[in-house]
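1. Starting from these lines, generate the structure:
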Amino acid sequence: MRLAAAGMGVSAVAAGYIVNVDRATRQGQSLALVLANYFSMFTIVSTLLSAGALAAAATWTRMHPERTREPLGVALALAITTGPVLLLGVVYNVLLRGVPSEVAAADSAGIAMLDTYAVEVLHVIIPLYLLVDLLFARRRRGLPWWSLPVLTVYPLTWLLYTMVRGELVVDPSGAAAWWYPYPFLDPHGAGGWGSVLIYIGGIFAAFVAIGAGIIAIGRYRERRAMRHEVVVEAGVLHG
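-> Next comes the predicted model:
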């Protein structure tokens, strides 16, 4: 299931790639810039990282069928990618679902289908799978609380990269001399840097909360699994 989810995530990124190439070509935009922007988006980076983590976890499971707990590195990789993808799923489905694409009307039927596939997989299916994996996958390892700051390294790194890069590239459409992947991160908007900093603070708080939830769930599941193992061993010895 982890390999299937990883493959589906990569296929959705590939579908989005085709959509962006088609739109850039039709609109006469710089293909190199459009694709650089596409692979700089938080959704795309997070999905590719989660696919890598899922593939690594699945590979370890197949190579070590006798082990009852995954190693710390695999557990960290899964947790680091699960938090951002879950937040993406919540934000999209609560705030952005139903908002029409600005260029979707000009798409052919095939491109529109690819676009819909990419959006639904990236924002619905992959987040749901990672939630199910967090709650029910066997051999999940509980993480120590000191790992909470580690879970924020990736989103903070992406944020720093995005805010620096935003002023160094132009909008492919030519509408502005800068480009930010999401309007709430654009300091040139009506709210300026004040609004951007508020959003950044809220997003960071959400990452910390989700990361704490992931750690708490993992620790609870590990304690419950250990109690079950003790009960089973006691029953075997008693028998």
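2. can we go C-alpha only for contacts and neighbour counts from here?
-> Fine.
3. For burial, what's the neighbour tally of residue 233?
-> Per other CA atoms under 10 Å, the neighbour tally for residue 233 reads 12.
4. List the buried residues for stretch 210-224?
-> Residues of stretch 210-224 classed as buried: 210-212, 214-219, 221-222 (neighbour count, 16 or more other CA atoms under 10 Å).
5. Show me what secondary structure element comes after the strand or helix carrying residue 73.
-> Here residue 73, judged by DSSP states H and E, is contained in helix 72-91. Next along the chain after helix 72-91, taking DSSP H and E as the criterion, comes helix 109-120.
6. Report the buried residues of that next one.
-> For helix 109-120, the neighbour count (16+ other CA under 10 Å) marks 111-112, 114-120 as buried.
7. Can you name every helix or strand that that helix contacts?
-> helix 2-27 (3 or more CA pairs under 8 Å, 6 or more residues apart in numbering; DSSP states H and E).
8. I'd like to check the angle between the helix it packs on and helix 109-120, please.
-> 130 degrees (axes from the mean of the first three to the mean of the last three CA atoms, to 10 degrees).
9. ok, the nearest residue to residue 206 once chain neighbours are set aside - contacts?
-> Counting by CA to CA, 6 or more residues apart in numbering, residue 87 is the residue found nearest to residue 206 once chain neighbours are left out, at 7.7 Å. With contacts defined as CA atoms under 8 Å, 6 or more residues apart in numbering, residue 87 is in contact with 206-207, 210.
10. Next, the structure of the following sequence, for comparison with the previous one:
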Amino acid sequence: FKFFYTVPRFHNPLGVSYTRNQKKAIAQLAAKYDVYIVEDDYMADLEQDTKQDPIYAYDNTSHVIYLKSFSKIIFPGLRVGVAVLPEVLCESFNRFKRLMDIDSSMLSQAALELYLKSGMFERHRKKMRSCYGKRSMLLHDSIIREANAASEQHYSYVPASQLGVHTYLKLEDNLRAEQMIKRLQKKFIRVEMADSGYLPYFAKKERILKLNVSSVKESDISSGIAQVIREIR
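-> You can find the predicted model right below:
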């Protein structure tokens, strides 16, 4: 079997999401070349646009393995996820699953079932979706505002088609990023370059500064971005 792993929305660190046409094209290519798409849709519950279906929705040939996690939206300690598999892979998957951990926690599954059926999960999801949506807009608006106020820029910013809580700035080659990051750390602002996201033998690494506000208070986002942009200048 051949597999292609991908995250369909709010990719980390770039923050990009596939368009509807791109999802359809990926599903068609999977069928054409007999490759299974491993679609890790762990950010699905935070999607603002309810019409943004996963690649799985366009799979007519059973070539998509759809994965979903509850730990991102509820709490990290909840080690329960969902895997929707093509029938041909079910037996192999179950065999390896038993070898890896025998079985998922029955207590966690039972608690999650009650949480889902009671309606509490849906209320919590709406709250988290709203919270992440506000942070996403604050992140985007803060970058645009600082860019408009600057007389010169040493970075570029291209907003994603669907705004998320993480994005990036592309820095100029002559900018000394390591020193800048250390200065920001002294101000309790943590950012990092995307170098770790490249394979070791990748020839040309773009100078990408990762920004993530998933754990940042809404009241701190604008001032934090202002300080980051100030250091880049």
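11. Let me see the TM-score of these two.
-> The TM-score (TM-score structural alignment, normalised by the length of structure 2) is 0.24; 85 aligned residues with a CA RMSD of 5.4 Å.
12. Looking at the contacts of residue 87 of structure 1, which one is closest to residue 129 of structure 1?
-> Checking the contacts of residue 87 of structure 1 against residue 129 of structure 1 by CA to CA gives residue 210 as the nearest, at 15.9 Å.
13. longest helix anywhere in structure 2?
-> Longest helix in structure 2, counting residues (DSSP state H): helix 120-149.
14. Relative to residue 206 of structure 1, how far out is the nearest residue to residue 48 of structure 1 once chain neighbours are set aside?
-> With CA to CA, 6+ apart as the criterion, residue 48 of structure 1 has its nearest non-adjacent residue at 6.5 Å, and that residue is residue 10. Note on residue 10 of structure 1: its distance to residue 206 of structure 1, by CA to CA, to the nearest Å, is 26 Å.
15. which of those two has more neighbours?
-> Ranked by neighbour count (other CA under 10 Å), residue 10 of structure 1 and residue 206 place residue 10 first, with 22 against 15.
16. right, and the more buried one touches residue 45 too?
-> No - if you go by CA atoms under 8 Å, residue 10 of structure 1 and residue 45 don't touch, sitting 10.7 Å apart.
17. Show me what the helix ranked longest in structure 1 is packed against.
-> The longest helix of structure 1 (DSSP H) is helix 192-238. Here helix 192-238 of structure 1 touches helix 72-91, helix 126-136, helix 148-151, going by 3+ CA pairs under 8 Å, 6+ apart.
18. On the C-terminal side of the last one, identify the next helix or strand.
-> It refers to helix 148-151 of structure 1. helix 153-166.
19. how many degrees apart are that following helix and helix 72-91 in direction?
-> Helix 153-166 of structure 1 and helix 72-91 are oriented at 60 degrees to each other (the same axes, to 10 degrees).
20. what's helix 153-166 of structure 1 packed up against?
-> The helices and strands touching helix 153-166 of structure 1, judged by 3+ CA pairs under 8 Å, 6+ apart, number zero.
21. the inter-axis angle of it versus helix 192-238?
-> Counting by the same axes, to 10 degrees, helix 153-166 of structure 1 points 160 degrees away from the direction of helix 192-238.
22. Next, the buried residues of helix 153-166 of structure 1.
-> For helix 153-166 of structure 1, by 16+ other CA under 10 Å, it's 155, 159, 162-163, 165-166.
23. can you tell me how far residue 148 of structure 2 sits from residue 226 of structure 2?
-> Distance of residue 148 of structure 2 to residue 226 of structure 2, given as CA to CA: 12 Å.
24. Tell me which of those two has more neighbours.
-> residue 226 (16 against 11).
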